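S.K.: I would like to see how this sequence folds:
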Amino acid sequence: MRERQHLEDQISAVRRLEQELDDAVGLIELGEAEGEAGIVEDAEAQLKALLADVSRRQVEAMLSGEADSNDTYLEVHSGAGGTESQDWAQMLLRMYVRWAERAGYKVETLEVSDGEEAGIKAATILVKGHNAYGWLKTEAGVHRLVRISPFDSQARRHTSFASVWVYPVIDDSIQIEVNESDVRTDTYRSSGAGGQHVNTTDSAVRLTHIPSGIVVACQAGRSQHQNRAQAWDMLRARLYEAELKRREEKAMAEAASKSDIGWGHQIRSYVLQPYQLVKDLRTGVENTSPQAVLDGDLNGFMEATLAQRADGGSTAEVEDVE
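M.R.: Here you go, the predicted structure:
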């Protein structure tokens, strides 16, 4: 029924676009025939708005993967470099929360591991909304920051890395079998702000899937029972995402965009000093306003990556930015 409703919505949208196009063209013809410049201008404005709508829907049409319409988990992990990298990880987390809020999605924080002095070591959020995974899957990989570190007393330029991992929330109809004997469970005390139960009991749960090495953790719930259930959902989702990734790599062995997702293979560089530039190393897309990007202006990068994958995964020949 959900698939049927989605198809009906798509068909209705196409018919509406066709009708609006016919109406605008008719108005232009009428305005020109009667010499009414105002009618022509209004119709041209309608055509421009129609073009923007079509462009947006053209991108959304690329989100046709098996799990693209699902909610998604997003993890951020700081790289080597101590406080500077941990601060960068927190900046990335804020960027994705801002993007999600601007897109009308709901965001839940599931787990945060604070840094020693500032920033975060790692964090996991849940983004809820239609096509959340389809959009955010383009952000998986290593992100590099170049700036004058506020933590360096000599004001030197530092390069920091943080990784982003994205995996979909799996539908109840998708059965993922996991042997409990393959999973190690650890409990520990939650960190950060919380109620009387959160910080005084071992309510946080970490699951390690031994065969794959996948690790998930949750401390958002008030009880260990809640966190354990959420962690198991996250683990099944991670295993499902790994299977989707294997399928895609098998079908598109030449798609470098997939093989580049890994530590040491940055997908994007954010340069704040000595000049300002954000550059996607897969598509070559640039933005000269890093602050806007860090405030959640990511659609240009996401759309370009989706278009590249739709074209068969060809990668742009771009130089790294230093």
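
S.K.: Could you use CA atoms for every contact and neighbour count after this?
M.R.: Noted.

S.K.: Tell me which residue of this protein is furthest from the middle?
M.R.: Distance from the C-alpha centroid of the chain, by Cα atoms, centre = their mean, peaks at residue 34 (50.6 Å).

S.K.: ok, that residue to residue 40 distance?
M.R.: For residue 34, the distance to residue 40 equals 10 Å [Cα to Cα, to the nearest Å].

S.K.: Need the three-state assignment for residue 104.
M.R.: coil (DSSP: H, G, I helix; E, B strand; the rest coil).

S.K.: Can you say which helix or strand has residue 9 in it?
M.R.: Per DSSP states H and E: residue 9 is located in helix 2-34.

S.K.: cool, residue 297 as well?
M.R.: Using DSSP H and E, residue 297 falls within no helix or strand.

S.K.: Let me see the contact set for it.
M.R.: residue 99 (Cα atoms under 8 Å, 6 or more residues apart in numbering).

S.K.: For residue 80, give me its contacts.
M.R.: Counting by Cα under 8 Å, 6+ apart, residue 80 makes contact with 160, 161.

S.K.: er, residue 227 actually
M.R.: 203, 204, 205, 218, 219, 220, 221.

S.K.: Not counting sequence-adjacent ones, nearest residue to the last one?
M.R.: What it means is residue 221. residue 227 (5.3 Å; Cα to Cα, 6 or more residues apart in numbering).

S.K.: same check, this time on the second one
M.R.: The spatially closest residue to residue 204, leaving aside those adjacent along the chain, is residue 219, at 4.4 Å (Cα to Cα, 6+ apart).

S.K.: want to put them side by side, so please do this one too:
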Amino acid sequence: MRAETEATVESIEKSLKLLAQRLDWTTAPHRLEEMNAMIEDGDLWSDPARAQKLMRDRQKLSDAIDTYRRISQELKDNVELIELGEAEGDGEIVADAEASLKAVAETAAQKELEALLNGEADGNDTYLEVHAGAGGTESADWAAMLARMYVRWAESHGYTVELVSETPGEEAGIRSVAYKISGPNAYGWLKSESGVHRLVRISPFDSAARRHTSFSSVWVYPVVDDNIEIDIPDRDIRIDTYRSSGAGGQHVNTTDSAVRITHLPTGIVVTSSMKSQHQNREAAMNALRARLYQLELDRRNAAINAQHDAKGDAGWGNQIRSYVLQPYQMVKDLRTGHETSDTQGVLDGDIDGFMAATLALDVAGKSRAEANAED
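M.R.: Below is the predicted model:
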């Protein structure tokens, strides 16, 4: 077997190892049998919420087991074909099996990443907010560039993007924007994007063509579904209505339909300015529930974040990525070291590599490669 093929086999085996760990393979088939037995219970649907959750969990486990078994079988079959082809001197069989192995390796790597999306809310839809930092027009333009990057990324993955609220910049760009992004694992993929993003470039707004540094912050928090209860007493919120600003003409609201909700105990403020007042209130309340749920997730993960901070990593609320357009071109994630010189591709939404690198970090801040080296 050629060295390249051996490396492909080793890559698939490593992916299978991680999948087995995440799945807890020794108990997975038994857990599926238990779920199947519970589904057959005639009293299950007396509690529809519990039944629906069980059905979702059962399907997720079943799909994971099928995926693991399929990849394992395809690895075994193709290795046997290569050995058979080499023994019989049939180069065509070997070439076909090697090509199949490469496809299996790609599938295994993708499933390995998806297996890392096992957090409590990773499968949920998500809210994503972009806020311009200090710096006037320059930072507002950078915020607009970031917003476009995330919309492009979401649309390229078949996700639905809904504009929730937007505050334009005084001369260009945006001061803030909020989207609801809907699709499988939307929160799980985007959660690592929370933090401060730094841009270095020759400013198009500077007549002297000087280099400027701009900052914008990104906040990501999961949409709270019916399985998660977040109780918000009326006494804990203040609701204000106001006239939203827009691009002018028919886009400017002529009534005080925009809604701002302030959560008094935490100081969290959410807004919605894209629909009727009734719809805005509902959208803002949903966003507030999501923010409070994210707050709870952050509390639970405080120990993990402390470990990252202790290692010198950028915390979720600190600078996480640098985008340099001049004097050279480079985008680099400060947590993982992942980088690329394809700045235009990144700004057009090609950020999967950065997300994958962050997901591959374990709770101790080690990459998968580092963890495997210690095994």
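
S.K.: How close are the two chains, by TM-score?
M.R.: Here the TM-score for the pair of chains, by TM-score structural alignment, normalised by the length of structure 1, is 0.92; 311 aligned residues with a Cα RMSD of 1.9 Å.

S.K.: sorry, back to before: which residue in structure 2 lines up with the residue farthest from the centre of structure 1?
M.R.: Using TM-score structural alignment, the equivalent of residue 34 of structure 1 in structure 2 is residue 88.

S.K.: how close does its match get to residue 94 of structure 2?
M.R.: 10 Å.

S.K.: got a list of what the counterpart of residue 119 of structure 1 in structure 2 touches?
M.R.: Counting by TM-score structural alignment, residue 119 of structure 1 corresponds to residue 173 in structure 2. For residue 173 of structure 2, the contact set (Cα under 8 Å, 6+ apart) comprises 137, 140, 141, 142, 143, 144.

S.K.: list the contacts for the fifth one?
M.R.: Residues in contact with residue 143 of structure 2 (Cα under 8 Å, 6+ apart) are 130, 131, 132, 173, 174, 175, 176, 216.

S.K.: on contacts alone, who are the packing partners of the longest strand along structure 1?
M.R.: Longest strand in structure 1, counting residues (DSSP state E): strand 157-168. Under the contact definition 3 or more Cα pairs under 8 Å, 6 or more residues apart in numbering; DSSP states H and E, strand 157-168 of structure 1 sits against strand 72-78, helix 83-102, helix 132-136, strand 141-148, helix 224-251.

S.K.: on that earlier part again, what's the counterpart of the residue nearest to residue 204 of structure 1 in structure 2?
M.R.: Residue 219 of structure 1 maps onto residue 273 in structure 2, by TM-score structural alignment.

S.K.: again with residue 286 of structure 1
M.R.: By TM-score structural alignment, residue 286 of structure 1 lines up with residue 339.

S.K.: same deal with residue 301 of structure 1?
M.R.: Using TM-score structural alignment, residue 301 of structure 1 pairs with residue 354 in structure 2.

S.K.: Who are the contact partners of the residue nearest the centre of structure 1?
M.R.: What sits nearest the mean C-alpha location of structure 1, by Cα atoms, centre = their mean, is residue 136, with 2.2 Å. Residue 136 of structure 1 is in contact with 72, 166, 302, counting by Cα under 8 Å, 6+ apart.

S.K.: Separate out the buried members of those residues.
M.R.: By neighbour count, with 16 or more other Cα atoms under 10 Å, the contacts of residue 136 of structure 1 hold 72, 166, 302 as buried.

S.K.: and the closest residue to the second one other than its chain neighbours, what does it touch?
M.R.: If I follow you right, that is residue 166 of structure 1. Of all residues not flanking residue 166 of structure 1 in the chain, residue 74 sits nearest, at 4.6 Å (Cα to Cα, 6+ apart). Contacts of residue 74 of structure 1 were listed using Cα under 8 Å, 6+ apart, and they are 124, 125, 126, 127, 164, 165, 166, 167.

S.K.: If anything else comes up later, I'll come back, but that's it for now.
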